[in-house]
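Undergrad: only geometry, no sequence info:
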């Protein structure tokens, strides 16, 4: 039997760590019978500090006995999760086996979510820096499976971010699920009172079962 662990990366625009996307998410995962923890990655700091910190947390969980590691990220934490999974240069101990992204920041080329981009890269980020931190431009055929969800009404991190990632995953032949719900704004976390978006936890649990992470 494998020893699996999920690292939760809350959102917060790279300026703070969101409380409602941390402990409540760990509690939900544990209710499914999974081992989980949330990681308070460094904020208000420039790239590559976050990437290096997340990779360090992955190594620590492997040293603690985890055979398989998944990342679950929200908004800017979704960017941090996707970046750790897709950026080149990861060692074997730093590679992740599964990724779940909730209304993620994906592209640093789009004009939207400016606060995440400027906090991570600065206002004078070069085109090369923006390309190197855009998840959709980092997808390769050996990327791990992805589960992604977003809402069409999200005006903080528009749904185009997830569409770009979905297209890149499809183009590279990476196994993935992409769900877009018609209603709901940004920062829904468990989305218990958010109409159709409340389905995301059941859909994610079903996907985890299909991927062999739940019985």
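TA: Ah, there it is. From a predicted model like this one, the values you see are computed outputs, not experimental measurements.
Undergrad: CA only for contacts and neighbour counts going forward, please
TA: Will do.
Undergrad: can you show me the helices along the protein?
TA: 23-31, 49-63, 76-86, 114-121, 127-132, 160-172, 200-210 (DSSP state H).
Undergrad: which of these sits closest to residue 11?
TA: Shortest distance between residue 11 and the helices of the chain, using C-alpha to C-alpha, is found for helix 76-86: 4.5 Å.
Undergrad: give the other helices and strands that the closest one contacts.
TA: strand 4-9, helix 49-63, strand 68-74, strand 98-102 (3 or more C-alpha pairs under 8 Å, 6 or more residues apart in numbering; DSSP states H and E).
Undergrad: re earlier: tell me the most buried of the helices of the chain?
TA: Between the helices of the chain, helix 76-86 has the highest mean count of neighbours, a mean of 28, where neighbours are mean count of other C-alpha atoms under 10 Å.
Undergrad: quick one: residues in contact with that helix.
TA: Residues from elsewhere that reach helix 76-86, judged by C-alpha atoms under 8 Å, 6 or more residues apart in numbering: 9-14, 50-51, 54-55, 71-73, 90, 95-96, 99-106, 116, 133-135, 138-140, 143-144.
Undergrad: just to revisit the earlier point, reformat the helices and strands packed on helix 76-86 as a markdown table; add distance to residue 162.
TA: What follows is the helices and strands packed on helix 76-86, written out as a markdown table (distance: least, C-alpha to C-alpha, whole Å):
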| stretch | distance to residue 162 |
| --- | --- |
| strand 4-9 | 17 |
| helix 49-63 | 20 |
| strand 68-74 | 12 |
| strand 98-102 | 9 |
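Undergrad: put this next to the first one:
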């Protein structure tokens, strides 16, 4: 990795809490690969754009501390927060995200599924424009950074349709990305150590990071 590379981990929790198994254990795994990593617990139970602004501030802080490249790795709602920071317009140069890793992410606020994340982020009655403006697949442009995304078909809480929407948008915009869909594994499996198929995602992600120069 370059001396100035950093991956910031954003745990999931439906924008209402933070899942412990998607936080420090993930940063420790990255550190074991030789990737500098930190955990950021963005605000929860806070309306948009509070979480987005907080993640952007954390990226700015990392750059001010010497990071030249910053990647975000997020799970579920944390994946949504990571995607928003990577894709939402009007980011300042020091808020730039250089890569994004999304694990069973919430992508669309226009789908009926995972209403809890939407309610925590947008309130009880968001407008159509608010839902569209916070749907990652609607924000993809050719200038988006590379993405690594994985999901499972068996996920009922955040169906795999979310990742398919994002993958389709990334492909249409010509954005470099890798999308893995595994048959088994419920939502929130983290490393998925006991789930055949899904337990391959850490190795696949490590290979992707290595090809991007994030791993020595």
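TA: Structure received. Since the model is a prediction, treat every value here as computed from it, not as a measurement.
Undergrad: got a TM-score for the pair?
TA: Between these two chains, after superposing, the TM-score reads 0.99 (TM-score structural alignment, normalised by the length of structure 1); 215 aligned residues with a C-alpha RMSD of 0.6 Å.
Undergrad: quick check: PyMOL command selecting the buried ones in the contacts of helix 76-86 of structure 1.
TA: To isolate in PyMOL the members of the contacts of helix 76-86 of structure 1 that are buried, counting by 16 or more other C-alpha atoms under 10 Å, one can use:
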select buried, resi 9+10+11+12+13+14+50+51+54+55+71+72+73+95+96+99+100+101+102+103+104+105+106+116+133+134+135+138+139+140+143+144
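Undergrad: picking up where we left off before, looking at the helices of structure 1, which is closest to residue 179 of structure 1?
TA: Comparing those under C-alpha to C-alpha, the one sitting nearest is helix 200-210, at 8.0 Å.
Undergrad: from the contact counts, what lies against that closest one?
TA: Right, helix 200-210 of structure 1 is packed against strand 146-151 by 3+ C-alpha pairs under 8 Å, 6+ apart.
Undergrad: for the strand it packs on, give me every contacting residue.
TA: With C-alpha under 8 Å, 6+ apart, strand 146-151 of structure 1 has contacts from 98-104, 159, 162, 174-186, 197, 200, 204, 207.
Undergrad: for residue 21 of structure 1, list the residues it contacts.
TA: When contacts are counted by C-alpha under 8 Å, 6+ apart, residue 21 of structure 1 touches 9, 10, 11, 74, 189.
Undergrad: counterpart of it in structure 2?
TA: Counting by TM-score structural alignment, residue 21 of structure 1 corresponds to residue 22 in structure 2.
Undergrad: could you report the separation of that match from residue 60 of structure 2?
TA: Computed with C-alpha to C-alpha, to the nearest Å, the distance linking residue 22 of structure 2 and residue 60 of structure 2 is 23 Å.
Undergrad: what's the answer for residue 213 of structure 2, then?
TA: In terms of C-alpha to C-alpha, residue 213 of structure 2 sits 21 Å off from residue 60 of structure 2.
Undergrad: give me the neighbour count for the nearest residue to residue 16 of structure 1 once chain neighbours are set aside.
TA: Ranked by C-alpha to C-alpha, 6 or more residues apart in numbering and with sequence neighbours excluded, the top spatial neighbour of residue 16 of structure 1 is residue 43, at 5.9 Å. When neighbours are defined as other C-alpha atoms under 10 Å, residue 43 of structure 1 has 16 of them.
Undergrad: got a list of what residue 43 of structure 1 touches?
TA: Contacts of residue 43 of structure 1 by C-alpha under 8 Å, 6+ apart are 14, 15, 16, 17, 50.
Undergrad: so what's residue 197 of structure 2 closest to, chain neighbours aside?
TA: Per C-alpha to C-alpha, 6+ apart, closest to residue 197 of structure 2 is residue 182, 5.8 Å.
Undergrad: how about that neighbour, what does it touch?
TA: Applying C-alpha under 8 Å, 6+ apart, the residues contacting residue 182 of structure 2 are 150, 151, 152, 153, 197, 198.
Undergrad: brilliant, that's me finished.
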